[in-house]
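>>> Sequence plus predicted model, see below.
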Amino acid sequence: MSQVIPAQAHGGSSYRWELTPTGSTAQFRGLAAVSKDVAWVGGTAGTVLRTVDGGKHWQNVSPAGAEALQFRDVEAFDAKRAVALSIGNGEDSRVYRTADGGKSWTETFRNTDANAFYDCFAFNDDKHGLAMSDPVDGKFRIAATSDGGKSWKVQPTDGMPAALTGEFGFAASGTCLVAGPGRTAWFATGGGDRPRVFRTIDGGRHWKVSDSPMASGEAAGIFSLAFRNPLFGVAVGGDFEKPTEAVQAASITYDGGRTWKLVPADKAPKGYRSGSHFVPWSPSTVLAVGPSGSDVSVDGGRSWKQFYDGSFDSVECAGHGFQAGCWASGANGAVGRLMH
């Protein structure tokens, strides 16, 4: 039986998570929503699960021989085709791809640089995608695919601005890198003396970077980006070592990430948030999740209201019309489907 967690959200709309029984104890930071019925999750111990019936049943479709890996990001194109990213130093960073609903997987990328650590990846469409690694030799590294994840090519770094001392990305929810229309993409950082947002319009060959007014630190920065369109986006984060505190933990952009406006503390989420996503049915409604709760904003991120005090790491929405749906995933096999 699923468990419904009700709450009253800001603006009079009732949002609640319906927790679905996965039968797993893995921590699912990797999440791919396809529709209200279809979703994929990836997590610890090499675990990948899939549902095609709205979470009533979850199938274990984990790649064979991947038990030692942590899948921190999953991108799915439909119920059959998906790619999963495992994270870690050196060869622990890999990409697997399936075209048959997880019955079989092919390893399509294995990082061979001991200094690289891939955090997250994202796709503009079912062909073009980017994966982002923490800095190697002073610059963030990008791998690109143009065939739906069947093959990957590490990109030259001459178009990548230099990294700050201590700067890195957070492999917390699969949304430290997000893709937009065409060949646009953004990734966010922390760890340095200030968090930053990098943006590309040419598929990852050239990047520009902007400072963020949000807080940064050894365990702090921007953990998640969400864009409604090429100009309008939100960023959330905080300090994962202080999950119930939120200091300068949310911001908004109206110019494609060139400049960011800090959300005041009294209107921001009340704790560290690791994932965010816009809902399909409203142009200005966005969700954020983290270990200490889930929040909704109905005004494009300018103010937030908590509607759930349980723990999730990732949130993603997909689909159109009656097929639109939002999902969240986290520790101890937790997966929720948004009811509204």
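Noted; the coordinates are in hand.
>>> From now on I want contacts and neighbour counts done on CA atoms only, so please keep to that.
Noted.
>>> What is the end-to-end distance of stretch 317-335?
Criterion C-alpha to C-alpha, to the nearest Å; first-to-last residue distance in stretch 317-335 is 13 Å.
>>> can you check stretch 127-144 too?
Using C-alpha to C-alpha, the end-to-end distance of stretch 127-144 comes to 10 Å.
>>> Buried residues, it. List them.
Within stretch 127-144, the residues that count as buried by 16 or more other C-alpha atoms under 10 Å are 128-135, 138-144.
>>> In strands, which of these fall?
Among the buried residues of stretch 127-144, the members falling in strands (DSSP state E) are 129-135, 139-144.
>>> Mind checking which residue lies nearest the centre of the protein?
Closest to where the C-alpha atoms of the chain average out (C-alpha atoms, centre = their mean) is T175, at 2.3 Å.
>>> here's the one I want to compare it with:
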Amino acid sequence: MTGRRHRQPAGAVAAGVCGVALAALTVVPAQAHTPEHRAPHWALKDSGAPQTRFRGLAAVNRDTAWLAGTGGTVLRTTDGGASWRNVSPPGAADLQFRDVAAFDARRAVVLAIGEGEASRVYRTDDGGATWTESFRNTDQKAFYDCMAFFDRRHGLAMSDPVDGRFRMLSTADGGRTWRVLPGDGMPAALDGEAGFAASGQCLVTSGPKDAWLATGGGARARVLHSADRGLTWTATDTPVPAGDPARGVFALAFRDHAHGLAVGGDYRADQPSPRAAAVTRDGGRTWQPAATPPPAYRSGAAWLPHSRTAALAVGPTGTDVTTDGGRTWKSLDTGSYDTVDCTPDLSCWAAGEQGRVARLEN
């Protein structure tokens, strides 16, 4: 995921099949759909990797998307998911890729998660034909979860707390080099507090300098906000339940510097997830619970392109849609997905376990 990283000419905001689907999703009630006006749905694409779980997804447009997953796997499509090329970095089979940021069909950055040297970052400039390892964590106390880019040069990566504070990496050259930011601008972490490497969306950006970090595991589920590219942060409690290592905010989505969504819950399949979504209209300074939240744990979220009110949330038990800015959610699909991403040319993609990847169509 790369926040609002896409740059498309105005003419690229075209209709097409997915554009019609998204328009229908935002303006037509589910009960009004007819055979001539089908409800939008996820159209599965064969990734050719049924043993892989893809928690990293970067959608560039309706033709190009990147996937990052278990077994050090990175896939890329440039034909709308009709075919996928395995472009995994060599020697990475033991790594768990949980996030990917793609700037176009050739340039991408992937994040591997884990303790110590298992946390790494790789970058490609030739569509995955070759990769350069640009960061390898050498601190056994660090565990990197997510990354996000403000633009093609500036980005952040986040680690679980080290010595009582979340640790941030910063890049100013598109992920080619990284440096650890000073920790004195980061609030103290709660006991047991951490991020969730579930969808590549525990760290998101909007605009040139704003970033948000989602937490769980502590007594309260919090969202931390930075307005200066990660140098200083403020923390705010959310109404999403926490108090357990399996509970908290798993994903964030911001459509601008003020309007954001938080989704999560309890990832254990046998546990309920009440109040699994919240909304902010002031950049994360305050959060309100969704009046009608998703019915279960959700790990990923994305605003629909060019919409001020419509967004998607995904998880192992299904996909939900809101058309009122996160106040109420309705079920759209029951398939299992971990992460979701939408693009300015009216395209949305989702990915998850057993090699599942899909594009929203009607």
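All right, it came through fine. For clarity, every value in this text was computed on a predicted model and none was experimentally measured.
>>> re the thing from before, turn the ones in strands among the buried residues of stretch 127-144 of the first structure into JSON lines, including distance to V48 of the first structure.
Shown next, in JSON lines, are these (distance: C-alpha to C-alpha, whole Å):
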{"residue": "G129", "distance to V48 of the first structure": "20"}
{"residue": "L130", "distance to V48 of the first structure": "21"}
{"residue": "A131", "distance to V48 of the first structure": "19"}
{"residue": "M132", "distance to V48 of the first structure": "21"}
{"residue": "S133", "distance to V48 of the first structure": "22"}
{"residue": "D134", "distance to V48 of the first structure": "24"}
{"residue": "P135", "distance to V48 of the first structure": "28"}
{"residue": "K139", "distance to V48 of the first structure": "31"}
{"residue": "F140", "distance to V48 of the first structure": "27"}
{"residue": "R141", "distance to V48 of the first structure": "26"}
{"residue": "I142", "distance to V48 of the first structure": "24"}
{"residue": "A143", "distance to V48 of the first structure": "22"}
{"residue": "A144", "distance to V48 of the first structure": "23"}
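>>> re the thing from before, now the two most distant members of the buried residues of stretch 127-144 of the first structure.
Pairwise distances across these peak at 25.7 Å for H128 and G138 (criterion: C-alpha to C-alpha).
>>> and R123 of the second structure, what pairs with it in the first structure?
In the first structure, the residue paired with R123 of the second structure according to TM-score structural alignment is R97.
>>> Doesn't that match lie inside a strand?
Yes - applying DSSP: H, G, I helix; E, B strand; the rest coil, one finds R97 of the first structure inside a strand.
>>> pretty sure it contacts K80?
No - the criterion here is C-alpha atoms under 8 Å, and R97 of the first structure misses it with K80 at 10.3 Å.
>>> Would you mind telling me which of these two has more residues around it?
Between R97 of the first structure and K80, counted using other C-alpha atoms under 10 Å, R97 has the larger neighbour count: 26 against 15.
>>> what's the match of R123 of the second structure in contact with, if anything?
R97 of the first structure makes contact with R81, A82, V83, A84, W105, T106, E107, T108, G149, K150 under the criterion C-alpha atoms under 8 Å, 6 or more residues apart in numbering.
>>> Please say which position in the second structure the fourth one maps to.
The equivalent of A84 of the first structure in the second structure is V110 (alignment by TM-score structural alignment).
>>> Would you mind measuring from the closest residue to that match other than its chain neighbours to R55 of the second structure?
What sits nearest to V110 of the second structure in space, not counting adjacent residues and going by C-alpha to C-alpha, 6 or more residues apart in numbering, is V100, at 4.3 Å. Distance, V100 of the second structure to R55 of the second structure, by C-alpha to C-alpha: 9 Å.
>>> any residues in contact with both of those two?
Counting by C-alpha under 8 Å, 6+ apart, the contacts common to V100 of the second structure and R55 are L67, A68, G200.
>>> looking at it, G200 of the second structure is touching F149, isn't it?
No - applying C-alpha under 8 Å as the test, G200 of the second structure and F149 come out as separate, 11.7 Å apart.
>>> give the contact list for the corresponding residue of the second structure for S311 of the first structure.
Aligned by TM-score structural alignment, S311 of the first structure pairs with S336 of the second structure. Under the criterion of C-alpha under 8 Å, 6+ apart, the contact list for S336 of the second structure reads V314, G315, P316, T317, G318, T319, G352, E353, R356.
>>> Compare the residues you listed and tell me which has the most neighbours.
Most crowded among the contacts of S336 of the second structure, counting by other C-alpha under 10 Å, is V314 at 34 neighbours.
>>> tell me which element that one is part of?
Taking DSSP states H and E as the criterion, V314 of the second structure maps to strand 311-315.
>>> how big is the offset of that strand relative to the first structure?
Here the mean offset of strand 311-315 of the second structure against the first structure after fitting is 0.3 Å, by mean C-alpha distance after the TM-score superposition for the first structure.
>>> Can you name the next helix or strand after that strand?
Assignment by DSSP H and E places the next element after strand 311-315 of the second structure at strand 318-322.
>>> now that following strand, how far from the centre of its chain.
Its chain's C-alpha centre and that of strand 318-322 of the second structure lie 15 Å apart, by C-alpha atoms, centre = their mean, to the nearest Å.
>>> residue range for it in the first structure?
Using TM-score structural alignment, strand 318-322 of the second structure corresponds to residues 293-297 of the first structure.
>>> Would you enumerate the residues in contact with the residue mapped onto S47 of the second structure from the first structure?
In the first structure, the residue paired with S47 of the second structure is T22, using TM-score structural alignment. By C-alpha under 8 Å, 6+ apart, the contact list for T22 of the first structure reads G55, H57, W58, G333, A334, V335.
>>> And the third one? What does it align with in the second structure?
Taking TM-score structural alignment as the alignment basis, one finds that W58 of the first structure is matched in the second structure by W84.
>>> Its match is in contact with T77, isn't it?
Yes - using C-alpha under 8 Å, W84 of the second structure makes contact with T77 at a distance of 4.7 Å.
>>> Fine, thanks again, bye for now.
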